[in-house]
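A.B. asks: The following comprises the amino acid sequence and a computationally predicted model.
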Amino acid sequence: MRSLEGIKVIDLSRILSGPYCTMVLADMGAEVIKIEAPGGDDTRTWGPPFFDTESAYFFSINRNKKSIVVNLKTEEGRELLLDLVKEADVVVENFKPGTLERLKIGYETLKDVNPGIILASISGYGQTGPYSKKPGYDVIAQGMGGLTSVTGEPGQPPVKAGFSIADIGTGVWAIVGIQSALLSRNDTGKGQWIDVSLLDTIISWQTYLAGNYFASGENPKPQGGAHPNIVPYQLFESNDGYFNIAVGNDSLWRKFCQALGEPTLIDNPEFRTNKDRVLNRDQLVPYLQEMFHKKTTNHWIQLLEDAGIPCGPVLNFAQVYQDEHVLAREMLVEVNHPTAGKVKMTGMPIKFSETPSQIVSAPPLLGQHTTEVLKETLQKNPEDIHRLKEAGVVETYEKTGDIKSHQK
C-alpha cells in the first residue's frame, strides 16, 4: 500500500499550484478525481512543446489522476460535485477567493454535505486581508514577497527565480496542511478549511534574510551566486563552466586553503574567521575567482571533494537527467500515455521505506474518466450518463487506451 491509499481527493484546481499538490497526493496513493470545466485545464494547450496533442506543461503535474468534465455552472453539475464530496476526504481548489461561494459550493456548503471534508484553498494572497480578492500569479508573488529584490547580480535589475517556486511551494504547503488536517480529523472527526497563499509562502521562506533585516534594519541586496552570511559559499566560474562551493565553517576553511595550496590564507587576519571573511569578501572572492579561472570545473570538483570540501557543478537539464545519482534515486521516470507513447517525467522526491509512492497512470486525457466515475462512484446508469452529456452537464472521452505505466 501507498501511504495515502483510501483517501479520496476532489481536485478543482488548474494551472500549477493546485495540480502540483494533488499530483503528489496521488503519487502517495490518494485517488484524485480532477474535475475540469468544458475545454479543460488551461495548461493542456500551453505550448509548444507538446507530447502528441497534450502540452508538456500539463503532463508535468497531472499524472496518477482521473479526469472528468463537469460544468459546475449548471445546477446538475453542482449536484454531481456535491455527491462526490459526500464520499471524499479532501477538496483542493485555487480559484480567486469568492469563486466557490458564487458557484454555491463554498466551504459551508461542502461541510453541510460532509462534516469531515477538508477544503484546501490556494490563492495569491489568502482568503482574508486587503489583497484577498486580487488574482494570484507566481511572478507577482515573488516580487511582492521580496524574493525578486534579492535575486540576480549586484548592481543589476531584479530577476525572478528560474522555477515557479511561489506556485509550487504553496502547493507543498497545501500538502502539509492537508496531511495535518487528516491527522486531526482522526481524533475529532471534523474537517477544516486550509488557507494557503503564494505571498505567504514567499515571505515564510525569507528565513535568515528576514532575520538579517530584523537585526540590522538593512534591506538585503542581490548577491548573485553568493551567500550573505557565509564566505566562500557561492558560485565560481572555471575555464569551462561553473561550480559551487560551500565552506560553511572555519574548519572547512582551513582544509579548503590547504587543498588549494594557499596555507597563508588560513591565518590571514582578514580571513581567519567567517566573520572576517564576510567583512572582507570583496578582497577574498576576486582572489579565488582568478585562481578558479585557470582550470576546469572537473579539476576543481575532484580536488575539493578529495579534501572533504562540499562542492558541485552547475548542470543543465540534459546533464541532470544523465547523472548516475539522479537515475539511482529514480528521479527520472517513464509513463506510457495512450496517445503520446512513452513520456519522461520527474520522479517522486519522498522515499518511503514501507509505503513507497508509485507512478501508476499517465496524465489523463480530457474527460477520460467521466463515464467511469459517474458509473462506479455515483452509480449513474447509461441512460443518466447519456442525458447528462446531451444536456451539456458533463463531457466524456471514450478512447482511453492503455494508461498503465512503469517507473524506471
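C.D. replies: That came through, no problem. Numbering: from 1, shown residues only.

A.B. asks: C-alpha from now on. contacts and neighbour counts both.
C.D. replies: OK.

A.B. asks: which residues touch Ile245?
C.D. replies: Contacts for Ile245 (C-alpha atoms under 8 Å, 6 or more residues apart in numbering) come out as 232-236, 309-312.

A.B. asks: got the end-to-end distance for stretch 100-117?
C.D. replies: 15 Å (C-alpha to C-alpha, to the nearest Å).

A.B. asks: for it, which positions count as buried?
C.D. replies: Neighbour counts over stretch 100-117 (16 or more other C-alpha atoms under 10 Å) mark 100, 104-105, 107, 110-111, 114-117 as buried.

A.B. asks: Kindly reformat the residues you listed as JSON lines containing secondary structure and distance to Glu334.
C.D. replies: Conversion of the buried residues of stretch 100-117 to JSON lines gives the following (DSSP: H, G, I helix; E, B strand; the rest coil; distance: C-alpha to C-alpha, whole Å):
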{"residue": "Leu100", "secondary structure": "helix", "distance to Glu334": "36"}
{"residue": "Lys104", "secondary structure": "coil", "distance to Glu334": "40"}
{"residue": "Ile105", "secondary structure": "coil", "distance to Glu334": "37"}
{"residue": "Tyr107", "secondary structure": "helix", "distance to Glu334": "38"}
{"residue": "Leu110", "secondary structure": "helix", "distance to Glu334": "37"}
{"residue": "Lys111", "secondary structure": "helix", "distance to Glu334": "39"}
{"residue": "Asn114", "secondary structure": "coil", "distance to Glu334": "37"}
{"residue": "Pro115", "secondary structure": "coil", "distance to Glu334": "39"}
{"residue": "Gly116", "secondary structure": "coil", "distance to Glu334": "36"}
{"residue": "Ile117", "secondary structure": "coil", "distance to Glu334": "34"}
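
A.B. asks: A further structure is provided below for comparison with the first:
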Amino acid sequence: MGGSPWEELGAPADRWAGCPPDLEGRGDALRHIRVCDLSGQLAGAGATRLLAAFGAQVIRVEDPTNQGGWDVVRGGPPYLDERRGIEFGAGFNNHNPEKLGVTLNLRTARGRELLERLIAVSDVVTENFAGGVFARMGFPYERLCELNPSIVYVSNSGFGTSGPYRDFRTWGPIVQAMSGLTFTSGLPGQPPAGWGYSYMDHMGAYTMAIAVLAALWHRDRTGEGQVVDVCTVEAGIALTGTDILERHLGGRPPRPPGTVHANRDPQMAPHGIYPARGEDRWIALACRDDDDWRRLAAEIGQPWARETRLGSAAARLTGQDALDELLGAWTAGFDAEQLAARLLAAGVPASPVRSAAERIDGPRPATPDWGLWPTVAHSRIGPARIEGLPVHLSETDWSLRRGAPCLGEHNQFVFGQLLGVDDAELADLAAAGVL
C-alpha cells in the first residue's frame, strides 16, 4: 500500500499560522484550507460557513462602494434589537461567522490586482453570481489557473454555467418552482404553494460544500485543481425523490391535477397535521401501514375508528377528506405534547408541531445540549445566538465563536499581513476607493 498523499505532495500548511489569536479559526479539520469567497446571500455563504466552522480560513470579499449592497442580506431583517444598518442584519451574521471580511472595488485595476494576489495564495475560489459573470469580470477559469495552477474554482448559480438559462438570475423560491419542488406543496383545489423561504439556498449550500470537499480531496491526492459547477435547480430536481421515480418508472404523473396536498402521502393515510388543544397548536401523525392504523384506532376508541372498512389503506386513502375531519375533531381535544407521548407509547408515529421558541429552547428534539445554537461575539452586535451544525465529530469538531465580519473589518490583516501591503499604501487604497 502507498503512503499518505501528503508524503508525496508535502504536508498541508496551517493557513492560520501567524494569525492574531482573536482572528484565528477554532475548527481543526480544514485548517490547511484558505477560501477566497466572493459568494453571498445564502447559497454560497451557507457553503463557506460550513467550511469555516471546520477551521477553513474563509476570506469574504465584498464591494466597498455600495454600503454592502453586494449582499442584500447584510443589513436586512431580522434584527437582534433596535439597531439598524449594514452591520446589524441577523441573517448575515448567521451565515458568515468565523469568516474574515475584506473589501475590494473590482471596477478598479488595483482592486483586481489585489484579488489576483489573494487567489494566488488560496486553495479555493467561490462565487455565486449568475453563470459566466465572474469570467466577464476578468476572471475566467483559465486566468485563475495562471494565478494558481491547483486552484479549485466553484461557481454556484441557479442554472449552472452552461445551457440556455445560464445567464438568468435566480432566488431560492424561483429555483424551487423550476425544479418541481413547489408543485409538491399545496392544498387540495388550490395552486401549488411551495415555500416562501429560500429552502433551495440552503440545500444548494450543502451540495456546494460537499462538492468543494470532494474537489479538495482530489487536489490533495493529485495536486490538480478543477471547476465545481453547482446548479441549484438540478439540486432541487434531485430532491423531488419519489415524484421523479413515479414519472419515469411508472409512466404516470405523481399526483392528478388539483390534488396536491402539502401534508399527505400518496401511500399512507392518515398522514398529516391535525389541530390540538390551544391556540395554534398542532400534532403530526403518520400511519405507515394497516398495523399503525389499528394501533391508532385503539387509542381513539370511538365507533367511527372501529369501522372495518378503515382497516384497508386503500379505503383510507380514498376517503382521506372525511377521515381527516374526524381525526382532527378527536385530536383537537388533547394537549399536543401529551397526545404525542401517548401515541408514541402505543407505537404510532406522532410529534407535536414545534414553534420556533420550542425548537431552540424547549425539550428534545430541540436538543439544547446538542450545541445547535451557539452564541458568537460580533464586533458591533455583541453576543448573538446563531445556528450551529447538526453534526459532531469526535476528533475534529466544528466551532463557531466569532461573529460575521463587519464590512472590510479584516483589510489590515489580509492585505497587510497576508499580502504584504504596507500601511501607507493601505491608507492610499482606502482613500482611492479601492478598499
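C.D. replies: Thanks, I have the structure now. Here the structure is a predicted model, which means the values were calculated and not measured.

A.B. asks: ok so, going back, kindly reformat the buried residues of stretch 100-117 of the first structure as a markdown table containing distance to Val176 of the first structure.
C.D. replies: Formatted as a markdown table, these follow (distance: C-alpha to C-alpha, whole Å):
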| residue | distance to Val176 of the first structure |
| --- | --- |
| Leu100 | 22 |
| Lys104 | 27 |
| Ile105 | 24 |
| Tyr107 | 19 |
| Leu110 | 21 |
| Lys111 | 21 |
| Asn114 | 22 |
| Pro115 | 21 |
| Gly116 | 18 |
| Ile117 | 16 |
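
A.B. asks: The lengthiest helix in the second structure: average distance to aligned residues in the first structure?
C.D. replies: In terms of residue count, the longest helix belonging to the second structure (DSSP state H) is helix 199-222. Mean deviation of helix 199-222 of the second structure from its aligned counterpart in the first structure after superposition (mean C-alpha distance after the TM-score superposition for the first structure): 1.1 Å.

A.B. asks: residues in the first structure aligned with that helix?
C.D. replies: Residues 165-188 of the first structure are where helix 199-222 of the second structure lands when matched by TM-score structural alignment.

A.B. asks: Not counting its neighbours along the chain, what's nearest the most far-flung residue of the first structure relative to its centre?
C.D. replies: Computed with C-alpha atoms, centre = their mean, the residue of the first structure farthest from its C-alpha average is Thr264, at 45.1 Å. Setting aside the residues directly before and after it, Thr264 of the first structure is nearest to Cys257 in space (C-alpha to C-alpha, 6 or more residues apart in numbering), at 8.0 Å.

A.B. asks: cool, and Ile360 of the second structure?
C.D. replies: Using C-alpha to C-alpha, 6+ apart and skipping the chain neighbours, the partner closest in space to Ile360 of the second structure is Ala366 (5.5 Å).

A.B. asks: Isn't that neighbour up against Ser355?
C.D. replies: No - using C-alpha atoms under 8 Å, Ala366 of the second structure is not in contact with Ser355; the gap is 10.2 Å.

A.B. asks: Alignment lookup: Glu36 of the first structure to the second structure.
C.D. replies: Checking TM-score structural alignment: Glu36 of the first structure goes with Glu62.

A.B. asks: And Ala432 of the second structure, how far from Thr108 of the second structure?
C.D. replies: Distance, Ala432 of the second structure to Thr108 of the second structure, by C-alpha to C-alpha: 10 Å.

A.B. asks: picking up where we left off before, among the contacts of Ile245 of the first structure, name the ones in helices.
C.D. replies: Members of the contacts of Ile245 of the first structure lying in helices (criterion: DSSP H): none.

A.B. asks: ok, of these, which one's closest to Leu12 of the first structure?
C.D. replies: Gly312 (40.3 Å; C-alpha to C-alpha).

A.B. asks: could you measure that closest one against Tyr287 of the first structure, distance?
C.D. replies: Counting by C-alpha to C-alpha, the separation of Gly312 of the first structure from Tyr287 of the first structure is 20 Å.

A.B. asks: Much appreciated, bye for now.
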